[in-house]
Every structure is written in C-alpha cells, then in structure tokens.
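Novice: Curious how this folds, go ahead:
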Amino acid sequence: MSSYSRVGVVTGANKGIGLAIVRQLALQYPKSPLNNGPFLIYLTARDKSRGEAAVKELQQDAQLKQAKALKADGGLSEIKFHPFDVTDKDSVKTLADHLKEAHSDGIDFVINNAGIAMDGFDANIVKTTLSCNYYSTLSACHAFLSLLKPTGRIVNVASTSGSLKKVSHEVRERFLSSKTEADVTSILQDFQKAVEAGKEKEDGFLSAAYATSKAGLIGGTRALAREVKEKGSGVLVNSCCPGYVNTEMSKGNGTKTPDEGAKTPVWLAIQDFGGKTGSFYRDEKELEWKDL
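Specialist: Predicted coordinates:
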C-alpha cells in the first residue's frame, strides 16, 4: 500500500517540456479535482546524473518555493527521480516492476513526453525516430496499463506536425480509418520501406521522419484508447500537442515557454476535461485529426 494518495510518472523529464510538466503538476495539484492527499511525481530520464540534477533544480525552484508546493516546504507534492529509457525494454520493465512493488494500489497517470527529433532525412533516421517516438512509446503504454488505477490516464505528447494535410489522399484515409495499432503500424512500415527505396514522395508520404512518427503516435493512441475501452477499462488514453516550444528540440526557435507547453499535458493528467478518450488536444481544446 502506497503512502501517497496520487502517483504520476513523467518520461523524458530532466529538461525542456518534461521538466516544466513536473513543475506544473506540483503547482496545480492542490486545486486539481484529483487532489485527495500526498502526491508523488516520478521524474524520469535516461541519464541518472541529469535526472537527479533536475530534481534538485525543482527543489530549489522559486515558483515551487513561493507556492509551498513541495513536501519539504509543507506542501503536498514530492518529486523522485527514477531512471527510464523508453527505447530500452529492460529499463521500461525495471520502472514498471518498481511501480508495481511500491504502489500496489496503482498509479494515477503516465505522461509520455520522451521523444527525439533528428536532423536530416534518410532510412536510418526514419528507423531510429519511429523506433523511439512510435514503437517504444506505445510499448511503454502497454507496460504501464496494468499498473494504472481504473480511473488512470495515459497522456502521449505528440505534435500537430502529425497533420495529414501534406500526405496523399490515400495515406490520409489509411491513417483516419485505422482502428488498431496493427493498422497504424502497417502504414509506418510502408513508409519505412518507401524511404529505403527512395520513393516515399511517390508513395504519398512526407520526407519527414519526426512528423510521420507523430502522425503514427496520434493514430496509435486512438487505437490504444479504443482497445482499452472495448475491454471495459475506465483508463483514459489521449494525445496532445504542447505547441511550438522554445527548447533544445526546437533549437531555441519556439514561440512558447516550456511552462506554456506543459499546460495541455498537465491538464489531461490532473484536471477535468470531460472524461474523453482517444482524442487529440492542443491549447486545452480537442481537435479533430482530419482538421489539423
């Protein structure tokens, strides 16, 4: 039995949007409808030293100090580091095993923020990007599903770059009509094969690894939500876009601060948004994928 009333996990959280998500969770939890006592937030990252440094940074954060948000200052929230590499199956299992043992009554949410954006475009970049942003993220979702409380939530940080407006009509319709993860995976497999053959444009795809991976994640999230709902579970599974955020990933060109980018993922994790599942959100509003 956990000593915490609520437990959440944020992946890829040692910097940028992920770090801001952890900060905003601690700040907003006291007024959240989920607030019913002590709150533990797992800040996860691949690198142990960077992850632990991020926790220390938050423990001294001026906003959190002023709000008395953290347990050390008399607040409700506590932040702990746990190593996690979404692309490493052993790492995913290690975290899942820890959560199961430490919180046998279940956890409340997972925000899958970990992801990559690589420069350039070739078959290897496509393979690496899809592996992290699509395959590994959805695999992690499955690993965490059984650990979630019946009212739990999964939030996958995707992007409006996963828009379908620039792909062919045929590819667009395949994505929109996809019902299962296997349906989505088959599209991404075709994309990867087309890139390897040097004819992705001819086959109706974009020459863009990140954008295609995020289209896959939006579609995969919808499919996972449908599967979870059909099994009678109350777990809510949604994806969102944080916006164009000024981080290392955007090379400092973003127009939003990390805290602004954190708003929608945090809202989907601890606020009341009507209990929808399988939806895509930006700026705390539901958007139709076909209209992105």
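Novice: drop to CA atoms for contacts and neighbour counts, all remaining ones
Specialist: Will do.
Novice: Please point out which parts of the longest helix along the chain sit buried.
Specialist: As assigned by DSSP state H, the longest helix anywhere in the chain is helix 209-230. Counting neighbours by 16 or more other CA atoms under 10 Å, one finds that the buried residues in helix 209-230 are 209-229.
Novice: my guess is Phe191 meets Phe205, correct?
Specialist: Yes: at 6.8 Å, Phe191 and Phe205 qualify as touching, with contact defined as CA atoms under 8 Å.
Novice: Which parts of the stretch 51-200 of the chain are helices?
Specialist: Under the criterion DSSP state H, counting those that start in this stretch, helices of the stretch 51-200 of the chain are mapped to 62-67, 89-102, 123-130, 137-145, 169-177, 181-196.
Novice: who touches the third one?
Specialist: Applying CA atoms under 8 Å, 6 or more residues apart in numbering, the set of residues contacting helix 123-130 from outside is 116-118, 188, 192, 195-196, 208-210, 213.
Novice: one more time with 7 Å
Specialist: By CA atoms under 7 Å, 6 or more residues apart in numbering, the residues outside helix 123-130 that reach it are 116, 118, 192, 195-196, 209-210, 213.
Novice: and Asn253, how many residues sit next to it?
Specialist: Neighbour count for Asn253, taken as other CA atoms under 10 Å: 12.
Novice: Contact partners for it?
Specialist: Listed by CA under 7 Å, 6+ apart, the contact partners of Asn253 are Asn246.
Novice: how far away is it from Asn246?
Specialist: Here the criterion is CA to CA, to the nearest Å. By it, Asn253 lies 6 Å from Asn246.
Novice: run this one through as well so I can compare:
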Amino acid sequence: MKPAKFQIALVTGSNKGIGEAIATGLAAEGYTVLITSRSLAKAVAVAQRLTQDGGKAYGFELDVTNEEAVDHFAQQILNQFGQVDILVNNAGIALDQWVQGQNLDLDYMRETFAVNVFAPLHLIQKFLPQMKKQAFGRIVNVSSELGSLETMEMAGTVAYRSSKTALNAVTKLLALEIEDGEDIQINAACPGWVKTALGGPEAPRSPKEGADTALWLATQPKNGPNGKLFRDRSLYPW
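Specialist: Purely as a prediction, here's the structure:
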C-alpha cells in the first residue's frame, strides 16, 4: 500500500516491454504514473490505456540522452506534480550482443553508456534533491545479471555488460549518500531474460514477470533495502 502523500511514479522507456509492465503494476497499486518514450504518441497511448483500466497516467516525450531535454522535462514534472516519489530508470539499449571487445565499435560503447549509465544518473540528480526534501523516495535502476562481476565468465557484449556494471556501481554509490532519517531507497533490479525487443522471442519470461522485482523494490515499506542488487526478489552478487 502506498503512503497517501507519496503517489507520483516516473518510469522511463515505459511505452513497451518491461517498462510498460512496471507502469501497469504501479497504476494498479494506485500511483499516478508518468509514462515516457521518445515517441509522444506511444507514451500517450500507454497512459490512455492505463486510464481506461481505472488508473491515472500521463504520457510525455523524453529522449533520456538529451541532457537539455531531461533538464526541461524534470522542471516541467516538478512544476506540474510537485514531486516524484518513485523513479524507475528502465530505458536501456544493447547494441553489441556477443561482439568481442577487440572488435567493438567505440561508438556503440559511447551510445550504450549514454542511455544505460549517464541518463539514469542524470535523472537521479534531477529528482533525488526533491526526494531528500520530503525525506521519501524509491529509485530503481533496471540492470542485468550480465553486469555482475562475480558471474562474468563469458566474453562478449562488452558495451552492454560493462554499462550495467557501471549502473550497479552508480546504484551502490548513490545509496551511500542517503542519510539517517531519510526514507529513501536506491536499488537495482535484474529482470532476467524477457521477451522484449531487446530480449528476443526465445526468452522464457514475460514482461510482467520481468517487471516483478522492480515493482517490489519500488513499493518497499520503510526500512527496506538500500544499495542492493536483486533478481527474483533475492539478493544478487555485484
């Protein structure tokens, strides 16, 4: 059950796949959900569906790699809604599936880090100060077990996997900035191998199944975990 005062949830890349499933789950819990996509029409379509299903949602156009656009968007959201209580950094890309590092196009590395690392950090920078003012917030970074250093035993996919390793580090380090008395939790969630545009049709999990851990973390009660990585609601090694 959500605290009555804290009801605004922002999910990036929520026009499809895992992001849409996370947004759907939050709307079902009674949160006002802010849907973002590079396509305004797609974001609005999801928001309309959630509203028709009895929820409350709004769609926004957002390219998370455009720093000026993110700055403007964040100010717009805070002006319009006053707060963001839940931030789910879901938007992500994988351009180099199983490409060996020695053959990696460095432009893939730059673009992957822009979406998977710099964008989540930038959004946290925009909304964490307001969360600290109200002493409440939940931030979930959608990561991957492929970024776990402990289980990294196969070569390949250097850009994507190292970007998730970096995102995990951002998660842990930002969580250390939370002070006593602040009911703020910053965690990372591994969705598993999910049937999405990124995961492909052979993946065993549905988007709803992939969204479960992120939803669980986003709606944790006070004194929940902070600075941890989870898969299937269980701790996963960094």
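Novice: Quick check: TM-score for this pair?
Specialist: The TM-score (TM-score structural alignment, normalised by the length of structure 2) is 0.86; 227 aligned residues with a CA RMSD of 2.4 Å.
Novice: quick one on the thing from earlier: could you redo the helices of the stretch 51-200 of structure 1 as a markdown table and give each row distance to Ile41 of structure 1 and mean neighbour count?
Specialist: Listed next are the helices of the stretch 51-200 of structure 1 as a markdown table, based on distance: least, CA to CA, whole Å; neighbours: other CA atoms under 10 Å:
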| stretch | distance to Ile41 of structure 1 | mean neighbour count |
| --- | --- | --- |
| helix 62-67 | 14 | 14 |
| helix 89-102 | 12 | 16 |
| helix 123-130 | 27 | 19 |
| helix 137-145 | 15 | 19 |
| helix 169-177 | 34 | 15 |
| helix 181-196 | 29 | 18 |
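Novice: for those helices, which one sits closest to Ser233 of structure 1?
Specialist: The minimum distance between Ser233 of structure 1 and the helices of the stretch 51-200 of structure 1 falls on helix 137-145, with 10.0 Å, by CA to CA.
Novice: Over which residues of structure 2 does the closest one lie when aligned?
Specialist: Using TM-score structural alignment, helix 137-145 of structure 1 corresponds to residues 120-128 of structure 2.
Novice: Can you pull out the residues in contact with that stretch?
Specialist: Residues outside stretch 120-128 of structure 2 that contact it (CA under 7 Å, 6+ apart) are 74, 84, 89.
Novice: Next, find the distance separating the equivalent of the second one over in structure 1 from Arg6 of structure 1.
Specialist: Put plainly, it is Val84 of structure 2. Counting by TM-score structural alignment, Val84 of structure 2 lines up with Ile107 in structure 1. From Ile107 of structure 1 across to Arg6 of structure 1, the span is 7 Å (CA to CA).
Novice: out of these two, which sits in the busier spot?
Specialist: Ranked by neighbour count (other CA under 10 Å), Ile107 of structure 1 and Arg6 place Ile107 first, with 28 against 21.
Novice: looking at it, the more buried one is touching Gly8, isn't it?
Specialist: Yes: at 6.2 Å, Ile107 of structure 1 counts as touching Gly8 under the criterion of CA atoms under 7 Å.
Novice: Let me know whether Ile184 of structure 2 touches Lys133 as I believe.
Specialist: No: if you go by CA under 7 Å, Ile184 of structure 2 and Lys133 don't touch, sitting 10.8 Å apart.
Novice: quick one, which of those two is more surrounded?
Specialist: A count of neighbours by other CA under 10 Å puts Ile184 above the other of Ile184 of structure 2 and Lys133, at 26 against 11.
Novice: can I assume the more buried one sits in a helix?
Specialist: No: counting by DSSP: H, G, I helix; E, B strand; the rest coil, Ile184 of structure 2 is located in no helix; its state is strand.
Novice: That one matches what in structure 1?
Specialist: Using TM-score structural alignment, Ile184 of structure 2 sits opposite Val235 in structure 1.
Novice: could you measure that match against Thr11 of structure 1, distance?
Specialist: 19 Å.
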